[in-house]
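A.B. asks: Predicted structure and sequence below. I'll ask about it afterward.
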Amino acid sequence: MNKLKQSQLVPEERIIKRIVQVRGEKVILDLHLAELYGVETRTLKQAVRRNIERFPEDFMFELTEEEIESVVSQNVIPHKKHFGGAKPFAFSETGVAMLSSVLRSDTAIEMNIAIMRTFVSLRKLSVNYQEVMRVLDEMRIQYDNQFEDIYRVLEHLIHKPEQPRNVIGFNLNREKKQ
């Protein structure tokens, strides 16, 4: 019961705000994970370094100077000094899952579950967004073709040569000529 209450205290929005795009991948920085897990960043990094074989490049990577500047410019953190001089680690979804085997506190386990659920929700949203974009693209192509057909018909009607018309009705001038 206590575990359920703790996980409900962390809204999904709080986790979503911590997820950033780096190297084309959704990641969470070590300082944000440490905050969510309730541990110091240095403690989290020490645990990772002691088990570095569990964290290949697609699970966790160290940010470059350019990536740090990008994260700062995205307002993920207010200033570079928040890293304390050390380059931050960025954890992918699988890296966050692996952290549960390194950090074994109840809070870390609970938070890990919440973070994994958030990543899954984001992935579902991404799939839905891609599907909507695909349907919109198909509709655009369909309507482009229909407008092209309408344009061709109108063009044909505008440039169609006019043929002389027969006069309809009683014409006085016609009778006089006969």
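C.D. replies: Perfect, I can see it now.
A.B. asks: rest of the way, CA atoms for contacts and neighbours
C.D. replies: Fine.
A.B. asks: how far away is the residue nearest the centre of the chain from residue 26?
C.D. replies: By Cα atoms, centre = their mean, the chain has its centre lying nearest to residue 126, at 5.7 Å. Per Cα to Cα, to the nearest Å, residue 126 is found 11 Å from residue 26.
A.B. asks: Kindly spell out which helices and strands sit in contact with the helix ranked longest in the chain.
C.D. replies: Scanning the chain for the helix with the most residues, using DSSP state H, yields helix 106-158. Using 3 or more Cα pairs under 8 Å, 6 or more residues apart in numbering; DSSP states H and E, the elements in contact with helix 106-158 are helix 2-8, helix 12-16, helix 30-37, helix 93-102.
A.B. asks: Alongside the first one, take a look at this:
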Amino acid sequence: MVRSKALTRVEGITPGILVFRGQRVILDRELAVIYGVTTKRLNEQVKRNSERFPEDFMFQLTPEEAELSRSQFATLKPGRGQNIKYRPYAFTEHGAIQAANVLSSPRAIEMGVFVVRAFVKLRQMLASNKELAQKVDELERKLQTHDRAIVDILKAIRELMNPPTPARRVPLPERLCTRAHGRRRSATYAF
């Protein structure tokens, strides 16, 4: 089924880009909508031109991956006849461009540019997120250093707030307690 509303903004394409097997891909049903054809027609053209689609351009999802992709779309219902009949194909950025070339319709060629821009924008967003994550990590390290310094300062303040312990009186030997004039001194000294 083809949507009547044309997708001409990159922001409309970007949410359809998913990650499978460590690669950013767009599923055949999303790509078909973007290019203005049915999923069946897209897959027919891909099969007819299979030599143009090596594994790094396109791959078919495993049953587990297909189930995972299904959970991404709330419109699909569980039950007999309500689910995906065939496992979807996932197209990488290069595969999506190649699909536009094999379809060779004016809309597919025009929308191929938007698909490429969507992949580029996603790459830029991920790069900026990495930079942001690095800055957050750096701030966390600084905070930990500051926290340790604050704890040390608070310990020092607590020690200063406690009353000093009274000096301990140590008895001196008797011979040290007499002065030269014969008078006795105190037999203890504070330390």
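C.D. replies: Done, it's in. Note that the coordinates shown come from a computational prediction; the quantities given were computed from them, not determined experimentally.
A.B. asks: The aligned residue in the first structure for residue 41 of the second structure: which element?
C.D. replies: By TM-score structural alignment, residue 41 of the second structure lines up with residue 43 in the first structure. Element membership for residue 43 of the first structure, per DSSP states H and E: helix 41-50.
A.B. asks: Quick check: that helix compared with the second structure, mean distance?
C.D. replies: In this overlay with the second structure, the average offset of helix 41-50 of the first structure from its partner residues is 1.5 Å by mean Cα distance after the TM-score superposition for the first structure.
A.B. asks: same question, stretch 113-133 of the first structure
C.D. replies: With the second structure overlaid, stretch 113-133 of the first structure shows a mean distance of 0.8 Å (mean Cα distance after the TM-score superposition for the first structure).
A.B. asks: In the second structure, what stretch matches that stretch?
C.D. replies: Alignment of stretch 113-133 of the first structure against the second structure: residues 113-133, by TM-score structural alignment.
A.B. asks: Could you do stretch 54-64 of the first structure as well?
C.D. replies: On the basis of TM-score structural alignment, stretch 54-64 of the first structure is assigned to residues 52-62 in the second structure.
A.B. asks: Residue 72 of the second structure pairs with which position in the first structure?
C.D. replies: So, by TM-score structural alignment, residue 72 of the second structure is matched to residue 74.
A.B. asks: ok so, going back, buried residues in the match of stretch 54-64 of the first structure?
C.D. replies: 52, 53, 57, 58, 59, 60, 61 (16 or more other Cα atoms under 10 Å).
A.B. asks: With stretch 104-117 of the first structure instead?
C.D. replies: 107, 108, 109, 110, 111, 112, 114, 115, 116.
A.B. asks: next one: stretch 85-104 of the second structure
C.D. replies: Buried, per 16+ other Cα under 10 Å, within stretch 85-104 of the second structure: 87-100, 102-103.
A.B. asks: Same question for stretch 67-86 of the first structure.
C.D. replies: Buried residues in stretch 67-86 of the first structure (16+ other Cα under 10 Å): 68, 71, 76, 77, 80.
A.B. asks: Please apply the same query to stretch 134-143 of the second structure.
C.D. replies: Under 16+ other Cα under 10 Å, stretch 134-143 of the second structure has no buried positions.
A.B. asks: still on that earlier bit, list the buried residues in the helix holding residue 43 of the first structure.
C.D. replies: So helix 41-50 of the first structure, judged by 16+ other Cα under 10 Å, has buried residues 41, 44, 45, 48.
A.B. asks: Helix 93-102 and that one, what's the angle between them?
C.D. replies: 90 degrees (axes from the mean of the first three to the mean of the last three Cα atoms, to 10 degrees).
A.B. asks: Alignment lookup: residue 25 of the second structure to the first structure.
C.D. replies: Aligned partner of residue 25 of the second structure by TM-score structural alignment: residue 27.
A.B. asks: Wait, a strand at that match?
C.D. replies: Yes: if the criterion is DSSP: H, G, I helix; E, B strand; the rest coil, then residue 27 of the first structure is within a strand.
A.B. asks: correct me, but it touches residue 88?
C.D. replies: No: with contacts counted by Cα atoms under 8 Å, residue 27 of the first structure stays clear of residue 88, the gap being 11.6 Å.
A.B. asks: And for residue 189 of the second structure, the neighbour number?
C.D. replies: Residues lying near residue 189 of the second structure (other Cα atoms under 10 Å) number 11.
A.B. asks: wait, residue 31 of the first structure
C.D. replies: Residues near residue 31 of the first structure, counting by other Cα under 10 Å, number 22.
A.B. asks: Which residue comes closest to it once chain neighbours are left out?
C.D. replies: Once flanking residues are discounted, residue 31 of the first structure sits nearest to residue 41: 5.3 Å by Cα to Cα, 6 or more residues apart in numbering.
A.B. asks: ok, the one you found to residue 57 of the first structure distance?
C.D. replies: From residue 41 of the first structure to residue 57 of the first structure the distance is 20 Å (Cα to Cα).
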